[in-house]
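pasting the structure only:
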């Protein structure tokens, strides 16, 4: 195997190991975020809520800054930096004693989280090309979902067995996980930057002037709002409108996480012969079906029929998420000029930050108006997004729309073949 190929394989393994360890630590913390901070710091719950909101608002600026840093240096360096920031923050949580300190520490966590997404997507783009990039995005999603689910189970066990001390233990383990993830990346070796990946000109003005890419960002914004169904819309809809048990929500979330973890790679294999834009559009069609299924659950009798209906609708939603994820990341990375890929991906990933701000208030307003209004709006968003990405198939770079399918490996020849003309 050529030396460059060996380095690439080792880099991928180190990256995926880091992703797994990182997600394992996050899985310990994310399901209990506000409660975790309240227990570790001893601050009132209302103070914690205000502090986390203020920190998240400040951290919105981290996304575009990270994009510029990726283009100036490289994605791996920025990714390591996000791990260091969060390791320091979680190590400092037990020493927080007031509101200003809370904002400072929570801001470090939020900045690291916001910068992580363009940095990790950019690092995958640097490690692999074409169909190999799709494969690596799928493997990354698998590793993170498996680790996140495992971390959630460990978190529940730590808190149940150790009480208040368990929260402090979660903080320490999470800090350590980021250190380990950073070491994995540092040991992997940075991919060499080519001439076309250096000397960026135009900055974010060039990104904003790229009309096909900005149209893709608009479509992705619609898709990400639909992706907020499970964490934001479903808890309120299921409990207040359908009268479902809150305990069912945990089961639905676990089902979704498990299926995304095991289904990402097989779904990617099914998609590799399709154009990425059309794979995205198919995902949008399935998301429309999920919105219709959730709306239809309200027509079912209360009790077991509604429970089964929610399970079925969540399965359809999960299928739509699986169809959307890998081609979305790969299309954005391939459509971006190499020298400005950090900025392009920062703009693309900002859609998730916007969705996290818009969804709670927007979904609540729609649910107060009527539950069908929520599902009709989300279904319409998915439909518009699907139509947009299909139209973009002719406007985005051809090699971004259709990734080359990897050729089957052939056995090495044992003797020299005769050359033409000899």
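All right, it came through fine. Predicted model only: the values in this text are computed from it and were never measured.

C-alpha from now on. contacts and neighbour counts both.
Will do.

Helix, strand, or coil at the spatially most central residue of the chain?
Taking Cα atoms, centre = their mean as the criterion, residue 117 is the residue nearest the geometric centre of the chain, at 6.9 Å. Per DSSP: H, G, I helix; E, B strand; the rest coil, the secondary structure class of residue 117 is helix.

Show me what the helix or strand that contains residue 357 is packed up against.
When secondary structure is defined using DSSP states H and E, the element that contains residue 357 is helix 341-369. Contact here means 3 or more Cα pairs under 8 Å, 6 or more residues apart in numbering; DSSP states H and E; on that basis helix 341-369 packs against helix 62-72, helix 99-127, helix 203-209, helix 211-227, helix 304-335, helix 371-391.

if you set the cut-off to 7 Å instead, what comes out?
The elements that helix 341-369 packs onto, with contact taken as 3 or more Cα pairs under 7 Å, 6 or more residues apart in numbering; DSSP states H and E, are helix 62-72, helix 99-127, helix 211-227, helix 304-335, helix 371-391.

Presented hereafter is structure B, for comparison with structure A:
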């Protein structure tokens, strides 16, 4: 497999990216579209399900089933979308997918039956998840290879800030609690996809992208789908997907655990989410600098798994404690998990790019993105049947799973590409 680039940029360029100054034109434009989109998503996320249950009048369980079905379509959509990006260009395909997501999301305002809900949410989710996979290929084309991981960390910080501001504004719509308020938020979210789609198409290519396209043109036809047959790369994708489940641990598992198994006040769930957003925004770029090569990325993934196991153990200890001590234990666990999260994100970005065949980045990023989507889908069910149902024993099972996944990354990457190690020890 071929690394995306071996070129090292001037030290000044790296320093500016690491110092949170988007000096690169592509990064500046990506910052604008990321901020715009994350603001819209943050507006919508707190009230999306409530719109379909409270305003449209659908059954909550049926809505949950529908969202799960839509998620399955989204997982599958990432791979063909990646192939389309290889064939017609990641920026062009990504722009169409983002614009399509905006249009599909607008149809939510026309939903008055379960069948219409199911059709709308399947189309919108499939397009949105496909666009996320293609976005990885876009970044492979437009961001300088040597600073790509730091740039993605910077964009993730922008995403967290945008989501936080959007969520605060979305709370206003929740308080108003009228159909007009919900519809306004949905339409604003539509614009957060449609408008950046225009910016995405105009992102300037990085110099290394020309070489990548030349290699792609030389690739034989049977190599275009290589990623779906690349067992070493798929093994790394699966291990990354296991560690990605920690996102749903924060979003689904902890709120349920706090309410059902601890004496901590319910607002603790919001406190932990704030702690997560703030620390990720502060740490992600700095951590990304230390995981921008394959050996350091593997070490980051190893530590991510081990720290996540520690966080699971601390969460388990919160059961049976007094409210004050339960809040303290949960907060400590959340802080430990943040370090796992930022290490995993940085390590995953590096491995997803460096272990991919540069002639078919679209399909490789589609496969890697599909793995992440699958992990996000499986996460809520896994957390529920382990920690929520079985308490300490369930947390122990999760901890072992995460630790093993983190430790298994090193042999999986050795299998995937010996050349990627560049002679450095793991």
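Okay, I see it. Given the structure is predicted, the values throughout are model-derived calculations rather than measurements.

Fetch the TM-score of the aligned pair.
Comparing the two superposed chains by TM-score structural alignment, normalised by the length of the first structure, the resulting TM-score equals 0.86, with 399 aligned residues with a Cα RMSD of 2.8 Å.

wait, which of the helices and strands packed on helix 341-369 of the first structure is closest to residue 191 of the first structure?
helix 99-127 (6.4 Å; Cα to Cα).

What range does the closest one cover in the second structure?
Mapped onto the second structure using TM-score structural alignment, helix 99-127 of the first structure spans residues 114-142.

how big's the offset between the matching stretch and the first structure?
Superposed on the first structure, stretch 114-142 of the second structure shows a mean distance to its aligned partners of 1.6 Å (mean Cα distance after the TM-score superposition for the first structure).

One more: stretch 390-406 of the second structure?
Comparing stretch 390-406 of the second structure with its match in the first structure after superposition yields a mean distance of 1.7 Å (mean Cα distance after the TM-score superposition for the first structure).

Which residue of the second structure is paired with residue 357 of the first structure in the alignment?
Residue 357 of the first structure is assigned residue 377 in the second structure as its aligned equivalent, the criterion being TM-score structural alignment.

what does residue 252 of the first structure give?
Aligned counterpart of residue 252 of the first structure in the second structure: residue 272 (TM-score structural alignment).

Map residue 323 of the second structure onto the first structure.
Taking TM-score structural alignment as the alignment basis, one finds that residue 323 of the second structure is matched in the first structure by residue 303.

make that residue 158 of the second structure, sorry
Counting by TM-score structural alignment, which is the criterion used here, residue 158 of the second structure corresponds to residue 143 in the first structure.

And the contacts of stretch 162-175 of the first structure?
Residues lying outside stretch 162-175 of the first structure but in contact with it, judged by Cα atoms under 7 Å, 6 or more residues apart in numbering, are 25-26, 28-29, 36, 39-40, 86-88, 90-91, 94, 155, 158-159.

Ok, stretch 320-334 of the first structure next?
Outside stretch 320-334 of the first structure, the residues touching it (Cα under 7 Å, 6+ apart) are 125, 133-134, 137-138, 260, 264, 267-268, 276, 279-280, 283-284, 286-287, 341, 345, 400-401.

and what of stretch 54-74 of the first structure?
Counting contacts by Cα under 7 Å, 6+ apart, the residues outside stretch 54-74 of the first structure that touch it are 78, 103, 106-107, 110-111, 114-115, 118-119, 200, 339-343, 346-347, 350.

again, but for stretch 283-291 of the second structure
The contact list for stretch 283-291 of the second structure, computed with Cα under 7 Å, 6+ apart, reads 18, 149-150, 153-154, 157, 296-297, 300, 342-343, 346-347.

Helices of the stretch 151-300 of the second structure, start to end?
Listed from the start of the chain, the stretch 151-300 of the second structure has helices (DSSP state H, counting those that start in this stretch) covering 179-201, 207-218, 231-244, 246-248, 254-261, 268-289, 294-317.

sec struct for the residue opposite residue 96 of the second structure in the first structure once aligned, please.
The pairwise alignment with the first structure assigns residue 96 of the second structure to residue 81, based on TM-score structural alignment. The assignment at residue 81 of the first structure comes out as helix when based on three-state DSSP.

Cool, thanks, talk later.
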